[in-house]
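Novice: Predicted model, plus sequence, below.
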Amino acid sequence: MCGIAGIFDLEQLREPDRELLHAMNQSQFHRGPDEGGLHIAAGVGLAHRRLSIIDLAAGQQPMFSADNTLCVVYNGEIYNFRELARELTELGHVFRTHCDTEVILYAWQQWGERCVDHFRGMFAFALYDSRSESLFLARDRFGIKPLFYSILPSGQLLFGSELKVLKAHPALPRQLEPRAVEDYFALGYVPEPKTIYRDVYKMRPGHSMLFKRGQPVPAQQQYWDIPFTPVAVASPESLQDELVARLREAVQVRMMAEVPLGAFLSGGVDSSAVVAMMAELQTESVNTCAIGFDVKQFNETEYAAKVAQRYHTNHFEETVSSDDFDLLDQLAALYDEPYADSSAIPTYRVCQLAKQRVTVALSGDGGDEHFAGYRRYRWHMNEERLRSALPLGLRQPVFGALGRLYPKADWAPRVFRAKTTFQALARNSVQAYLHSVSICSDEQRAAMFSDSLKRELQGYSVHSVFDEHAANSPTDDPLSLIQYLDMKTYLVGDILTKVDRASMAHALEVRVPFLDHPFTEWVSGLPTNMKLRGQEGKYLLKKSLESHLPHDVLYRDKMGFGVPLAKWFRGPLKARLRRDLLESGLAATGLFNQGYLERLVDEHQSGVRDHSAPLWSLLMFQATVRDDQFVVGG
């Protein structure tokens, strides 16, 4: 796992400034503390920070082809590189190393832009071809590895693994993107391809771009999507056997490393499944780690311990204080742009713990999206039955009115929060799902934003993000559609972003077996009643693992990886919340309605309402923009 950076001149052959490129590269030193390298020539500069995992003695980057016409910088792992190397050798290519980086060079020579079709793994890379004066950028199918880019007014393209790489360039435009503010306060992150800056972008997952000097800036081109092609079902038992076999193989290919290897073990189904597969694939004990909390409702360690005992793992566990909020400012610097998932705190801690013993860790991320494990899938499908029974023209006025009139009841169990249900029933399926996952509702954002921000938005709404993905979805099945939406938004924008930044802050590589693309292609086509059956999510996954994991690990209620925000804002963070949101910082941006912010803080701290989610979003926004030189408007 590494960090990449670069400058490519789209118009001329100006040589990039070496010191500037070095500074850009050093800003991501944490991603690759083992080695660093630069290549500078007329019109191009490529830089790399290396975390050595495979072929420790070789594999330095930037790496050149044998004829020196190609140069690549790369972040990730290509798990099928040995098979590809054999195939490319048979086609006449000569390899000088035993690392996966070199495979990218000769795959480009052989297949051009379609080289990405052959890669199985996680990656973000930049390949310069001096013969055609072109630069090829590509990101893996799910966006496990990040890639940012921007085109300066001078005609230079900047790219890097983190936004801070681009921010190290003094000419980077710093104009705030109003649409990203709207998206952030709805979702808790800025979704691809936007960033918080107007002229800076993220590469979408499963996309690539080919820049050629002297030619117009290309659009991002999609090379892969989740197919949802139906899978033939012989019997439920055969599906269970095939699922375990496919998951075991996806885990196995991710166990190659020349450094210590382990796994996160939360006590949930997905991480436990990965550990079970690892234990069955190796003779020595698996290294596992878990983070516990001193508040029982957030603590899953007893379940992690059961799995660890069953498979005799080398298990390491630490307990985090429920007042572990000292990371707030550190997280803001780590994520570079507003990011509001509070589980970033325990994720940072578990990566910190893992790095004490391993350099590579496998995780269970992606299991919930694949197998409908989130509670919100059950609620959505329950509501969907009502939506399908009544036309939208009838639902909108009836349930819209009920949603406006019914009192808000944050304190009540979900089943009694009829206001949210009525509001969802007044919408179509896509917008109802967006409503259910939003941190701040449409009405809250309208009350929160200042008039000047609303003018800047020019009618834009986060709804267009979900509408775009829904329009491109290969499936219209109600459950598969919301899984697709999650994999295009929440999975990449929240989950994978969280894990990448938290792990790379500790120079820890995290691999994600559930996001193996052959496994995904198969799982996506499974009948939906094998994923969500009645009120039981992950039905087939749990049935398949009954002989591998304890029953109470498989069938207990999902807990999540949260922190006690409501308590913090009424206790140890009470003063900071008022100071940062009401007395300084946010008021100066001119983006918010200060009267509404005062109401949120007062209602929460008096115990009238639980506004912890929007307040955390505001606090993280303030912490991110406080030391940045944003330009608002224009």
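Specialist: Alright, I've got the coordinates.

Novice: going forward, measure contacts between C-alpha atoms and count neighbours the same way
Specialist: Noted.

Novice: which helices and strands sit right next to the longest helix anywhere in the chain?
Specialist: What stands out as the longest helix in the chain, according to DSSP state H, is helix 236-253. When contacts are defined as 3 or more C-alpha pairs under 8 Å, 6 or more residues apart in numbering; DSSP states H and E, helix 236-253 packs onto helix 269-281, helix 517-524, helix 539-544.

Novice: Just list what the helix or strand that it is followed by packs against, helices and strands only.
Specialist: Counting by DSSP states H and E, the next helix or strand C-terminal to helix 236-253 is strand 261-264. Contacts defined by 3+ C-alpha pairs under 8 Å, 6+ apart place strand 261-264 against helix 269-281, strand 287-293, helix 344-355, strand 360-362.

Novice: thinking again about what came up before, which one of the helices and strands packed on helix 236-253 lies nearest to Phe119?
Specialist: helix 517-524 (9.8 Å; C-alpha to C-alpha).

Novice: quick one: buried residues of the closest one?
Specialist: For helix 517-524, a neighbour-count test (16 or more other C-alpha atoms under 10 Å) marks 517, 519-524 as buried.

Novice: possible to save the helices and strands packed on strand 261-264 as a markdown table with distance to Pro614 and mean neighbour count?
Specialist: Putting the helices and strands packed on strand 261-264 into a markdown table (distance: least, C-alpha to C-alpha, whole Å; neighbours: other C-alpha atoms under 10 Å) gives the following:
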| stretch | distance to Pro614 | mean neighbour count |
| --- | --- | --- |
| helix 269-281 | 29 | 23 |
| strand 287-293 | 23 | 24 |
| helix 344-355 | 16 | 22 |
| strand 360-362 | 32 | 25 |
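
Novice: this is the comparison structure:
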Amino acid sequence: MCGIAGIFHTQGMKPVDPERLRAMGDVIAHRGPDGHGVWTAPGVGLGHRRLSIIDLAGSPQPMASADGAAVLVFNGEIYNYQELRRELASLGAQFRTDGDSEVILAAWQQWGVDCLARFNGMFAFALYDQRARTLFLARDRLGVKPLHMATLADGSVIFGSELKQLLAHPMLRRTIDPLAVEDYLAWGFVPDGRAILAGVEKLPAGHYRLLRHDAPPPSSVRWWDVSFAERDKASQKDLEAHLLHRLRKAVTSRMAADVPLGAFLSGGVDSSTVVALMAEASRDPVKTCAIGFDVAALDETSWAGAVAQRFATQHHARTVSSDDFELVDRLVAMFDEPFADASALPTFRVCELARQHVTVALSGDGADEAFAGYRRQVFHHREEQARALVPAGLRRPVFGALGRLYPKADWAPRPLRAKATFQSLAEDGETGYARALAVTAPEARAALFSPEFLRLRGDYRAETPLIDLMRQAPARSGLDRAQYADLKFMLPGDILTKVDRTSMAVSLEAREPLLDHRLIEFAAGLPEAMRVHGATGKWLMKQTMRRYLPDDVLFRPKMGFVTPIAAWLRGPLAGAARAIATGGALTRTGWFDATRIATLAESHIAGRADNSRVLWQLLMLDRSLARLDTALSS
């Protein structure tokens, strides 16, 4: 696992300063503490930081092809590189190293952009072809590895694994994008295609871009998509056999490493599945790591311990104090732009623990998106069934009125919190699901923003791109479209961003076997009844894993990786919650209604309402803007 950087001139062939590339690399030394390198040629420069995982001494980067015509910087792993290496050798390719980087170079020279479809892996890379005078930027199918880029005033394109690398370039335009603030308040993160700074973007997952000298930067090209348009007609028994085969291949392919390897273990279905299959494939005990809280309602370490005992792993567990909010400013530094998924705190702690024992850790991320394991997907499936029974002309007035009249009952048991359900049923399926995903609903955002910000935002709404994505999805049902949105929008923007930044902050490589694209494509073809069965999501996966895991692991209520932020904001962070409205970077923008924020803070602190999610969002935005203010003024 590594970090990459680069500068490419689209207007002329100006020289690139190697020291500038080194500066862009130095700020991400945590991503690659084992080596660094810079390569320049007229009009282009590439930089690299290396965390050695495979071919520890033999694959330094930037790496040139055997004939010297192409140069690569690469972040990630190609899991089928040995198979590709044999095929390319049979076609005449020559190799000098034993790693996967040289395989990418040979694959480009053999197949051009079509090489991407042959890679099974996680990656973001930049490859410069000196003969074609072309820079090839590409990102893996699901967005496991990041790639940020910006076009500067002189026409040059700069790129890097993290936003802080672009900030290291003095010519970067440094203006906050108000549309990114709208996105962030809706989702808790800034999605692919945009960044908190105007003019900066993230190359979307499953896309590439070809840049040429003396040509304007082109649009990104999508090279992979997942289709829910077909249904597998096999029996449940056959589907279970097919799924188990794919799960085994996905896990074993990600166990190759020349450094110590282990797994995250929460005791839930997904991480337990990965550990079970690792234990089956390994001659040595699997190393596992778990994090718990000193709040019983949030602690899953007993479940993780039971699974570890079942598979005789070398298990390491740590309890994190419920006042672990000291990490807030460290998280802000990791993510560069505002990021409000509070599970980033325990994720960082488990990465920190894992790095004490291993260099590579397998995670269970991806199964909820692929197999419909989220409660919101199950609820949406039921809502879609209800929408089919009630004509659209009747739904809006009836359910809309109920949604307006029903009280907001954060304190009530979940089945009694019907306000959001009524509001959703009044809309079409796509709009309803966007409402379910949003951290802050459109009307709540409008109440937070000042008239000045509303003018800057104009007609743009954060939900529109997601709704359009769902409506254009290759899908047959509302459940299909919900899962498509989770895979294409939420997964790269939230889950994978969280894991990448927190793992790389401690120089740990995280691998996601349940995001093997062959597994994802198989899951997308499952009948709905094999995904959602009654009130149970991930049905086929749970049935398949009954041969390995007990029912109390497979069918216990999902907890998620949560933190006690509601309590923090009523206790040790109460002062920080109040301060959001009275001073600091967020207030200085003039984009927010300070009176409204103060009301939300006091209502939460007094226990009259649970406003913890929006207050956490605003707190993280305030801290992120303060850090950016420092970077922008330097």
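Specialist: That came through fine. Note that the structure is predicted; figures quoted are calculated from it, not measured.

Novice: Let me see the TM-score of these two.
Specialist: Overlay of the two chains. TM-score (TM-score structural alignment, normalised by the length of the first structure): 0.98; 632 aligned residues with a C-alpha RMSD of 1.3 Å.

Novice: ok, back up a step: closest one to Lys558 of the first structure among the helices and strands packed on helix 236-253 of the first structure?
Specialist: Of all these, it is helix 269-281 that lies closest to Lys558 of the first structure, at 8.8 Å by C-alpha to C-alpha.

Novice: okay, and that closest one goes to which residues in the second structure?
Specialist: Aligned by TM-score structural alignment, helix 269-281 of the first structure falls on residues 269-281 of the second structure.

Novice: how close does the matching stretch sit to the first structure?
Specialist: Once fitted to the first structure, stretch 269-281 of the second structure is off its aligned match by 0.3 Å on average (mean C-alpha distance after the TM-score superposition for the first structure).

Novice: what residues does that stretch touch?
Specialist: Residues from elsewhere that reach stretch 269-281 of the second structure, judged by C-alpha atoms under 8 Å, 6 or more residues apart in numbering: 247-248, 251-252, 255, 263-266, 285-286, 288, 304, 307, 311, 313, 362-365, 367, 513, 542, 545, 548-549, 553-554.

Novice: circling back to that earlier point, can the helices and strands packed on helix 236-253 of the first structure go into TSV with extra columns for distance to Ala66 of the first structure?
Specialist: As requested, those are arranged in TSV below (distance: least, C-alpha to C-alpha, whole Å):
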stretch	distance to Ala66 of the first structure
helix 269-281	37
helix 517-524	31
helix 539-544	46
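
Novice: Figure out which of the ones you listed is closest to Val72 of the first structure.
Specialist: helix 517-524 (23.5 Å).

Novice: chain center to whichever helix or strand comes after the closest one, what's the gap?
Specialist: Counting by DSSP H and E, the next helix or strand C-terminal to helix 517-524 of the first structure is strand 532-533. Remark: strand 532-533 of the first structure is offset 25 Å from the chain centroid, using C-alpha atoms, centre = their mean, to the nearest Å.

Novice: Would you mind getting the average deviation of the helix or strand just after strand 532-533 of the first structure from the second structure?
Specialist: Helices and strands here follow DSSP H and E; after strand 532-533 of the first structure, the next one along the chain is strand 536-537. Here strand 536-537 of the first structure, set against the second structure after superposition, deviates by a mean of 0.9 Å using mean C-alpha distance after the TM-score superposition for the first structure.

Novice: Quick check: buried residues in the longest helix of the first structure?
Specialist: In terms of neighbour count (16+ other C-alpha under 10 Å), helix 236-253 of the first structure has its buried residues at 239-240, 243-244, 246-252.

Novice: In CSV, list the residues you listed along with distance to Ala424 of the first structure.
Specialist: Conversion of the buried residues of helix 236-253 of the first structure to CSV gives the following (distance: C-alpha to C-alpha, whole Å):
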residue, distance to Ala424 of the first structure
Leu239, 34
Gln240, 35
Leu243, 34
Val244, 37
Arg246, 37
Leu247, 35
Arg248, 39
Glu249, 40
Ala250, 37
Val251, 38
Gln252, 42
